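K.L.:
structure of the sequence below:
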Amino acid sequence: MTGPYHHGEREAQRRAGLREEAEVSGRAIRDTVPPVAASFLAEQRTLVVGAADDRGDVWATVLTGPAGFLRVPNERDLLVAARPAPDDPLAPVLRGPAHLGMLAIEAATRRRMRMNGTAHPRKDGLLVRLDQVVANCPKYIQKRTPPAADAEPPPAPPFEVRRTDRLDPEQQRFLSGADTFFVATADGHGRADASHRGGNPGFLRVLSPTRLRWPDYPGNAMFLTLGNLLLNPRAGLVVPDYATGATLHLTGTAEVLWDAGTVEGAGPAGTGRLVEFSVTGVVRLPGTLPAGWTPPVASRFNPPVPPVPRDGGRGAA
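P.N.:
So this is what the prediction gives:
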């Protein structure tokens, strides 16, 4: 590590030509939770979590609870009063110590907070010893509000949890219309990170049952996600269905295409960078989130989505 960044992050910053901007942004990376952030966490009802399993595959999920299920007993610890459902890919991981990437996001106000640390299981959830705390900007977050905490959930349709290695047609259609997903990565030592990706529907492009692509939009120049991918290509996605409360979990490997102009049919990506994701595992879980969120209000920062080319964007990289 050099300052707040590891070698992969610094290399990503160099490739993007944003080293100076990254040095400025790096001042926002700390290892303690300030009081204003502790108050924010105490109000949240969801927490995105990412980690590597015992095979090295990286997964992401969402933990939920009533306001107060996240607590900061001191400036270096986070208490999480929730555990993954038994069928969740991260359920076995969180039965023991694990390094987690975490993201608390409040879509209604477009606020988010990123945290990384080592989790230890407790009877009522997790104790996470934090080593990185990062405040992020509101870019690309679609504004939406969850149902009231005491709202009666709509009846859930019959749902069979299945694990596969590819996306079925219904899952492909769902992803093609998504405006939000979360991506988990890990460095060469398994230290995980979780991040938000958002855009207009269609920004996440389905190229085949085992291949996805999305643009890397301009951000804070830290490159915590792309820096990890330079050291370890494994990644995990979780895509929420805000209408039903289900979540779609994917694991696989990701490659950064630093010059999108070389990709046939890629269209403008805002930064000239794309990420291609090869799917190796798929799990869809019911009831992860409260169902019935309000319709989204798109972020004013979302770039336009180029039309899908005749070949579906499947041009060779």
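
K.L.:
contacts and neighbour counts: CA atoms only from here.
P.N.:
Noted.

K.L.:
ok, for Val72, nearest residue in space, not its chain neighbours?
P.N.:
In space, and not counting its chain neighbours, Val72 is closest to Leu78: 4.8 Å by CA to CA, 6 or more residues apart in numbering.

K.L.:
quick check: next helix or strand after the longest helix belonging to the chain?
P.N.:
When the chain is parsed with DSSP state H, its longest helix is helix 7-16. Downstream of helix 7-16, the next assigned helix or strand under DSSP states H and E is helix 19-25.

K.L.:
Ala300: neighbouring residues, count only.
P.N.:
Residue 300: Arg, not Ala. If you count neighbours by other CA atoms under 10 Å, Arg300 ends up with 12.

K.L.:
which strand or helix spans it?
P.N.:
Arg300 is part of no helix or strand, with elements assigned from DSSP H and E.

K.L.:
want to put them side by side, so please do this one too:
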Amino acid sequence: MFHPDELRAQALAGFAAVSGGIYSTMPEQHREFFAALPYLFVATLDDHDWPVATVFSGPKGFVRAPDATHLRISSQRRLDDPAQAALQTGRPVGALGLDFSNRRRNRVNGFVGRTDKNRIEIIARQSFGNCPQYIQRRELYPAPARLFPIERLGALDQDARTLIAQADTCFVASAAHVELAEGGVDISHRGGKPGFIYLDDETLWIPDFRGNRYMNTLGNLLAQPRAALVFIDFAQGDILHLQGETRIVWQLASGENVQGAERYWCFKLVSAWRMRQALPWRGRNVEFSAATLRTGIWHDDDRP
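P.N.:
The predicted structure is shown next:
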């Protein structure tokens, strides 16, 4: 069920035996859930074994699961998006379905099957749900997507810094032990109040709040300390993608007391790119989850 470094992360966190509903195929309710989504978050590895992540969007039904082991995405790929270009047959892949209207989320991990310019097939080997904690409810509405050239950022500019500082949601892609049935690529959600991520020059500090105890992300980062972060500008439709090296802080030092955090991890930027107005939808009317409202943010006297 868990790969060796997920088990090690659970032990370092002080968890007893962890169990949960991780399936080798997709249950019917997961298949129906994915098929009802207008977007899907997907991660894989690039040619240099760095995690990369992207967002696919389309009308209801553009994602479908014809059976319990196949998830098919019918969407034209944007080949200047490094993550979409990396989705080639045989690559490990992880997908996250998240419904912002009701805070449900399910994940599926496996390998890329058949592909062409308008379709990507995921062959599932792990399927599981996640609790809705820290997911902010949002009303999404259609908006025109634009095909502006991708912006490669040599460093974080002011727009990127503002987006990170104001974010209440981000997505993290990681990978480890891809040769094992229990391993692979994973993409997960992180949420908190605006300000829950602290940006120190080009290092991001991210609190790890109480979750499902699977330790999928931190277990991957123990084995392979590389990650990709995706930030969505819900007002403008921008996608900001970061790649960086990571380090986990298991013991909280004096002053590191963001309310609700059990540990932290930091992300040192290596590369970044942005796609302006790339999403065909926007988000408004944010409703913070009860779990989010019980958490805190970074203040001047408790920054690392």
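
K.L.:
quick one: TM-score?
P.N.:
Overlay of the two chains. TM-score (TM-score structural alignment, normalised by the length of structure 2): 0.92; 298 aligned residues with a CA RMSD of 1.9 Å.

K.L.:
for the longest helix of structure 1, grab the matching residue range in structure 2.
P.N.:
Aligned by TM-score structural alignment, helix 7-16 of structure 1 corresponds to residues 4-13 of structure 2.

K.L.:
check which residues of the matching stretch are buried.
P.N.:
By 16 or more other CA atoms under 10 Å, the buried positions in stretch 4-13 of structure 2 come out as Pro4, Asp5, Glu6, Leu7, Arg8, Ala9, Gln10.

K.L.:
report the separation between the last one and Pro207 of structure 2.
P.N.:
By that I understand Gln10 of structure 2. In this view, Gln10 of structure 2 and Pro207 of structure 2 are 16 Å apart by CA to CA, to the nearest Å.

K.L.:
the fifth one now?
P.N.:
Counting by CA to CA, the gap between Arg8 of structure 2 and Pro207 of structure 2 amounts to 19 Å.

K.L.:
swap in the third one?
P.N.:
Taken as CA to CA, the spacing of Glu6 of structure 2 relative to Pro207 of structure 2 amounts to 18 Å.

K.L.:
one more: Gly129 of structure 2?
P.N.:
Separation of Gly129 of structure 2 from Pro207 of structure 2 (CA to CA): 22 Å.

K.L.:
got it, and Thr44 of structure 2?
P.N.:
24 Å.

K.L.:
aligned partner of Gly68 of structure 1 in structure 2?
P.N.:
By TM-score structural alignment, Gly68 of structure 1 lines up with Gly61.

K.L.:
the nearest residue to its match once chain neighbours are set aside and Tyr134 of structure 2, how far apart?
P.N.:
In space, and not counting its chain neighbours, Gly61 of structure 2 is closest to Ala35: 5.1 Å by CA to CA, 6+ apart. Going from Ala35 of structure 2 to Tyr134 of structure 2 by CA to CA gives 23 Å.

K.L.:
more neighbours: the two, which one.
P.N.:
Set Ala35 of structure 2 next to Tyr134 and count neighbours by other CA under 10 Å: Tyr134 wins out with 25 against 22.

K.L.:
can you show me the helices along the stretch 201-317 of structure 1?
P.N.:
In the stretch 201-317 of structure 1, the segments counted as helices under DSSP state H, counting those that start in this stretch are 224-231.

K.L.:
could I get the full set of strands for the stretch 51-200 of structure 2?
P.N.:
For the stretch 51-200 of structure 2, the strands defined by DSSP state E, counting those that start in this stretch cover 51-57, 63-67, 70-74, 92-99, 104-116, 119-130, 137-142, 151-153, 169-176, 184-191, 198-200.

K.L.:
after superposing, tell me the mean distance of the first one to structure 1.
P.N.:
Superposing on structure 1 and averaging over aligned pairs (mean CA distance after the TM-score superposition for structure 1), strand 51-57 of structure 2 comes out at 1.2 Å.

K.L.:
got the buried residues for that strand?
P.N.:
Under 16+ other CA under 10 Å, the buried positions of strand 51-57 of structure 2 are Pro51, Val52, Ala53, Thr54, Val55, Phe56, Ser57.

K.L.:
repeat that for the second one.
P.N.:
Using 16+ other CA under 10 Å as the burial criterion, the residues of strand 63-67 of structure 2 that qualify are Val63, Arg64, Ala65.
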